[in-house]
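Colleague: Okay, here's the prediction I keep looking at, along with the sequence it came from:
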Amino acid sequence: MSVADVLRGHRVVPVVVLDDPGAADDLGAALVAGGLPVAEATFRTPQAAAVLRRLAQRSDLVVGAGTVLTTRQVDQAYEAGARFVVSPGLSAEVVRRCQTLGLPVIPGVSTATEIMAALDLGLDTVKFFPAEASGGLPTVKALAAAFPQVRFVPTGGITAQSAPIYLGHPSVAAIGASWMVAPDLLAAGKWDEVTARCTATVAATSSGAARSGASTDVQGKVS
C-alpha cells in the first residue's frame, strides 16, 4: 500500500489524542458513522499504542500512527496494526524503518531543504507542518511551484473554515485536523457530536465544496 492508496477517498484525516483505550471503540464507531473512516492516532500519550491497536481492529477504519519520532515507535505502530505513519519532522532513520516494514510514511517538512531531503529518500508526499505557523496556504503554493511532483498534507492550525480552501489547491493531497475529535469531546464521551462534526466536515470538504471555498463553523456546520 502506498501513501496515495491510504489517502484515496480520505482527504481529511482526524488527528486523535486519546489516552483511554476503552474509548477507542466508541471513537471508531463515531468516525465511521460520520463518514470519516480514517484516523491518525498520535503517540502523545502513554496509552497511544493500545489506542491504536483497538482502532486498528476495525475493518472499516484506516488507522495510522502520528507524532512518530523514533524507530522504536515505528515498530510499536507496526505491531499495533498501523497502516501508515506520520511524523512531525523528517528523520531519515524513521523513514527508512517504515520503508523496510512496508509502511507508508508521511514526514513533516516546512522548508525546501527538507522537501529535497524527502525526495532523496524516495518520497513524494509530505506533511506540511505546522501549517498555519509556517505561512499557511501561500507557503504551500510557493513550495508546490518549486516541487510540482510533491503532494502536501498540511496539518497544524487548520480550522473548519480554512480546510476547504487548502483542499482546493491541486498540490494538497489531504489535511490533518482535530476539530471533529477535539480533546474535550473525547474526554466527555460526546460521540454524537464527533459524528455530527465528521458529517459536516465531509459535506464541506467534498470536491465541489473545496473548489468553491465553502467553509464551516467550529462546530462543523456549513456556513
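Modeller: Done, it's in. Numbering: from 1, shown residues only.

Colleague: switch to C-alpha atoms for all contacts and neighbour counts from now on
Modeller: Noted.

Colleague: Apart from its chain neighbours, what residue comes closest to V109?
Modeller: Ranked by C-alpha to C-alpha, 6 or more residues apart in numbering and with sequence neighbours excluded, the top spatial neighbour of V109 is F128, at 5.2 Å.

Colleague: give the contact list for the one you found.
Modeller: 108-110, 140, 152-155 (C-alpha atoms under 8 Å, 6 or more residues apart in numbering).

Colleague: Next: V13.
Modeller: Contacts for V13 (C-alpha under 8 Å, 6+ apart) come out as 36, 38-40, 174-177.

Colleague: again, only using 6 Å
Modeller: V13 makes contact with 39, 176, according to C-alpha atoms under 6 Å, 6 or more residues apart in numbering.

Colleague: again with the one 5 residues further on
Modeller: Listed by C-alpha under 6 Å, 6+ apart, L18 has no contact partners.

Colleague: tell me which element it falls in.
Modeller: Using DSSP states H and E, L18 sits in no helix or strand.

Colleague: From D19, how far off is R11?
Modeller: Going from R11 to D19 by C-alpha to C-alpha, to the nearest Å gives 25 Å.

Colleague: follow-up on the earlier one: what's the farthest-apart pair in the contacts of F128?
Modeller: The largest separation in the contacts of F128, counting by C-alpha to C-alpha, is between G108 and V140 at 12.9 Å.

Colleague: Among these two, which residue is more densely surrounded?
Modeller: Higher neighbour count among G108 and V140: G108, with 27 against 23, using other C-alpha atoms under 10 Å.

Colleague: I'd say that one and K127 touch.
Modeller: Yes: taking contacts as C-alpha atoms under 6 Å, G108 lies within contact range of K127: 4.4 Å.

Colleague: let's bring in a second one:
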Amino acid sequence: MKLTMDEVLRQARPVMPVLVIEEIELALDLARALQDGGITVLEVTLRTPRALDALAAIRRELPQLLVGAGTLIHTEQFQEARDAGAQFAVSPGFTERLALAAEDAALPYLPGVMTPSEVLLALEHGYRSLKLFPADGASSVKMLKSFKGPFTGIRFCPTGGVTADNLLSFLRLPNVACVGGTWVAPSNLVRARAWDQITQLAAEARALAASLEAQP
C-alpha cells in the first residue's frame, strides 16, 4: 500500500525534526540520537552538499525510520531525493510544477502554504496535508485557528519558528497534525556531537505532547 502524507504526519506527531546535515559522518549518530528520544520521522533538508548522501545513509542503516527530503525548490530534486531513498518530500511553498514533479517521482508531498489563496491552490491539486511556513508563534496560531472554519479536513504541519516554548500552542489546535522544527537537533549540538542532549530534547518534546494528550 502506498504511503500517504497524512500517514507520515500521524506517525511524526508531535514533531518532525528538520535536519541540516553538514557532515555525512554525523548523520547516523544524529538519527540514532533522535530515535532514542522517540522520534521515528525525519526531514533531511537539501541545503547542504552532502544532504542526499546523508539521507541515503540513514535509509540504508536505519530502515525502521521514515525519512523525507525537505526544502525541495527545484523540480529535478524530487527524483534525486527518490533515488537517494527519500520516502516523502517537503517544500517551503507550492507551485504546479513542483506538484507534478512530486507526482512523477511518486513521492508523498507536503507543500508549504502561508495564505488562504495558497491553501486553495493546494486543495485544487488534491492536497489536504500542508506545511504552514513560516510559523512565527502567536500570529500563526491565530491564523491556523481562522483556517479551521473554511478549510475543514485540512491538516497542517507548522514549521519555521516552532520551539519548545510554543510547541503546545500549536499542538492544541485540532487542524495541526504535528510540527516541524530544528530546535530538537540544533546545529551547535550536532557539531558538538552532543547526542545525549539531542535525545533529551526529543524526549522532552514527546513528553510535552503526551501531557497535552492526557488532559481531559
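Modeller: Good, I have the coordinates. Source: prediction; values computed, not measured.

Colleague: Got a TM-score for the pair?
Modeller: Aligned and superposed, the two chains score 0.93 in TM-score terms (TM-score structural alignment, normalised by the length of structure 2); 211 aligned residues with a C-alpha RMSD of 1.5 Å.

Colleague: So which residues of structure 2 form strands?
Modeller: Assigned by DSSP state E, structure 2 shows strands spanning 15-19, 41-45, 66-70, 89-90, 109-110, 112-113, 129-132, 155-158, 179-181.

Colleague: export those strands to JSON lines and tack on distance to L208 of structure 2?
Modeller: Listed next are those as JSON lines, based on distance: least, C-alpha to C-alpha, whole Å:
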{"stretch": "strand 15-19", "distance to L208 of structure 2": "11"}
{"stretch": "strand 41-45", "distance to L208 of structure 2": "18"}
{"stretch": "strand 66-70", "distance to L208 of structure 2": "22"}
{"stretch": "strand 89-90", "distance to L208 of structure 2": "25"}
{"stretch": "strand 109-110", "distance to L208 of structure 2": "25"}
{"stretch": "strand 112-113", "distance to L208 of structure 2": "25"}
{"stretch": "strand 129-132", "distance to L208 of structure 2": "21"}
{"stretch": "strand 155-158", "distance to L208 of structure 2": "17"}
{"stretch": "strand 179-181", "distance to L208 of structure 2": "13"}
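
Colleague: Read off where the helix ranked longest in structure 1 ends up in structure 2.
Modeller: For structure 1, the helix with the greatest residue count under DSSP state H is helix 191-204. On the basis of TM-score structural alignment, helix 191-204 of structure 1 is assigned to residues 195-208 in structure 2.

Colleague: The residue nearest to V109 of structure 1 matches what in structure 2?
Modeller: Taking TM-score structural alignment, F128 of structure 1 has L132 as its aligned residue in structure 2.

Colleague: And the helices in structure 1, which stretches?
Modeller: 3-7, 24-33, 48-56, 71-80, 92-101, 112-120, 136-146, 163-167, 183-188, 191-204, 207-212.

Colleague: for the equivalent of G64 of structure 1 over in structure 2, what are its contacts?
Modeller: The alignment partner of G64 of structure 1 in structure 2, by TM-score structural alignment, is G68. Listed by C-alpha under 6 Å, 6+ apart, the contact partners of G68 of structure 2 are 43, 86-89.

Colleague: ok, G68 of structure 2 to Q87 of structure 2 distance?
Modeller: 5 Å.

Colleague: Repeat that for C157 of structure 2.
Modeller: C157 of structure 2 is 17 Å from Q87 of structure 2, by C-alpha to C-alpha.

Colleague: So between the two, which is more surrounded?
Modeller: Higher neighbour count among C157 of structure 2 and Q87: C157, with 28 against 23, using other C-alpha under 10 Å.

Colleague: What lines up with the more buried one in structure 1?
Modeller: C157 of structure 2 maps onto V153 in structure 1, by TM-score structural alignment.

Colleague: Now do the contacts for that match.
Modeller: With contact taken as C-alpha under 6 Å, 6+ apart, V153 of structure 1 is in contact with 127-128, 172-175.

Colleague: Narrow the residues you listed to those that are buried.
Modeller: 127-128, 172-175 (16 or more other C-alpha atoms under 10 Å).

Colleague: Would you mind giving those as JSON lines with distance to A203 of structure 1 added?
Modeller: Converted to JSON lines, the buried ones among the contacts of V153 of structure 1 look like this (distance: C-alpha to C-alpha, whole Å):
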{"residue": "K127", "distance to A203 of structure 1": "23"}
{"residue": "F128", "distance to A203 of structure 1": "24"}
{"residue": "V172", "distance to A203 of structure 1": "18"}
{"residue": "A173", "distance to A203 of structure 1": "17"}
{"residue": "A174", "distance to A203 of structure 1": "15"}
{"residue": "I175", "distance to A203 of structure 1": "15"}
